[in-house]
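Novice: I would like the atomic coordinates for the input below:
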Amino acid sequence: MGFSTSGAVAILLIAGLISAGAIVPAVQSSADAVEHAFNDRTNHAVAIDNTDIALRNVTYDGDDDTVTVTVENDGTTTLAVADTDLLLDGDYVTDRRTAVDGGDDRTAWAPGETLTITIDRDAQPQRALVATKGGVSEATGNVTVVS
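Specialist: So this is what the prediction gives:
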């Protein structure tokens, strides 16, 4: 082997080491991102497993033209009132009043507490659905009429 062959091998070896030095951090960064995403997915699944709600009743008052929805937090996760959605007859409700165990200034409802949602509506709904941020929901077609 002459000098040119040895020099070429040395150059290829150095180029291989430089390439490996650039590739290894990228692969490690990708592996870290995948691990982080897996942990996030696991934590999200645990939070959903620990979330449960019970739609206690839906009442329509024809005299006051109001609908009152009562939901209990039956899970072990504290839920945000703002992240709890209500649909009446498939329509998303945005204009609503909320109270947690009678307090209308509460932003969260802990396990065992009751959320009351009141809506002004001039027609009796046939169906109500309450959903939490994680997608846990409860629906009913049983609307009690009070006049």
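Novice: can we go C-alpha only for contacts and neighbour counts from here?
Specialist: Noted.
Novice: just the helices in the chain please.
Specialist: Counting by DSSP state H, the chain has helices at residues 3-49.
Novice: second input sequence below; structure requested for side-by-side comparison:
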Amino acid sequence: MGFSVSASVAILAAALLIGFGMFHSAAYDTVERVTDARSDARDDLLDQQNTAINVTGAVLYSSNDTTRVTVVNDGATTLNVDETDLLINNEYRTDFDSEVEGDNTTDLWQSGEELTFSGETPALDPANETVRVKVVSGPGVAATAEVTESG
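Specialist: Predicted structure coming up:
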């Protein structure tokens, strides 16, 4: 009987060690994931705080029904053109061409550079209704302006 008690205590001790090892691994992985997520959130917040954009012009050319929107990156963050969205009268527009400082092949929009969107907008009438454009950058910072009409 003495051996069976010792053997059962040894089995329970081994089970406790294995169980604690599994718990420790799972807890450590969870803490590491939460720490990484908090770090990523702080990085995203810093990018958002360092981002500033300004719509410097939004003009509808009535002679050919095209709209041209110019936006300046006033912040310290380099932005991606592909992650920048354009809305005209709350309509998401993907059919507009974009260029940074005259270059339509780049995807980088550096601080101080001007991004220009241009495309057709035949249904707009800024003379009879207020037409607004909104540009939203990748970090979520947005700028809004009213569209003016030009001949």
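Novice: neighbours around T105 of structure 2, how many?
Specialist: Number of residues near T105 of structure 2 (other C-alpha atoms under 10 Å) recorded here: 9.
Novice: show me what it lines up with in structure 1.
Specialist: In structure 1, T105 of structure 2 lines up with D105, judged by TM-score structural alignment.
Novice: these two touch, right, that match and A99?
Specialist: Yes - between D105 of structure 1 and A99 there is a contact at 7.1 Å, judged by C-alpha atoms under 8 Å.
Novice: please state the offset of stretch 22-30 of structure 2 from the chain centre?
Specialist: Computed by C-alpha atoms, centre = their mean, to the nearest Å, the chain-centroid distance of stretch 22-30 of structure 2 equals 32 Å.
Novice: ok so, going back, ok, the match of T105 of structure 2 - contacts?
Specialist: By C-alpha atoms under 8 Å, 6 or more residues apart in numbering, the residues touching D105 of structure 1 are A99.
Novice: who are the neighbours in contact with V133 of structure 2?
Specialist: Listed by C-alpha under 8 Å, 6+ apart, the contact set of V133 of structure 2 reads 58, 86-90, 144-147.
Novice: what count of nearby residues applies to the residue nearest to it when sequence neighbours are not counted?
Specialist: Distance criterion C-alpha to C-alpha, 6 or more residues apart in numbering; nearest residue to V133 of structure 2, sequence neighbours excluded, is I88 at 4.5 Å. Using other C-alpha under 10 Å, the number of residues around I88 of structure 2 comes to 19.
Novice: surely I88 of structure 2 meets R132?
Specialist: Yes - with contact taken as C-alpha under 8 Å, I88 of structure 2 and R132 are classed as touching, separated by 5.9 Å.
Novice: gap between the residue nearest to Y92 of structure 2 when sequence neighbours are not counted and T148 of structure 2?
Specialist: Using C-alpha to C-alpha, 6+ apart and skipping the chain neighbours, the partner closest in space to Y92 of structure 2 is L86 (6.2 Å). Using C-alpha to C-alpha, to the nearest Å, L86 of structure 2 is found at 16 Å from T148 of structure 2.
Novice: coming back round to it: residue contacts, the residue nearest to V133 of structure 2?
Specialist: I88 of structure 2 makes contact with 131-134 under the criterion C-alpha under 8 Å, 6+ apart.
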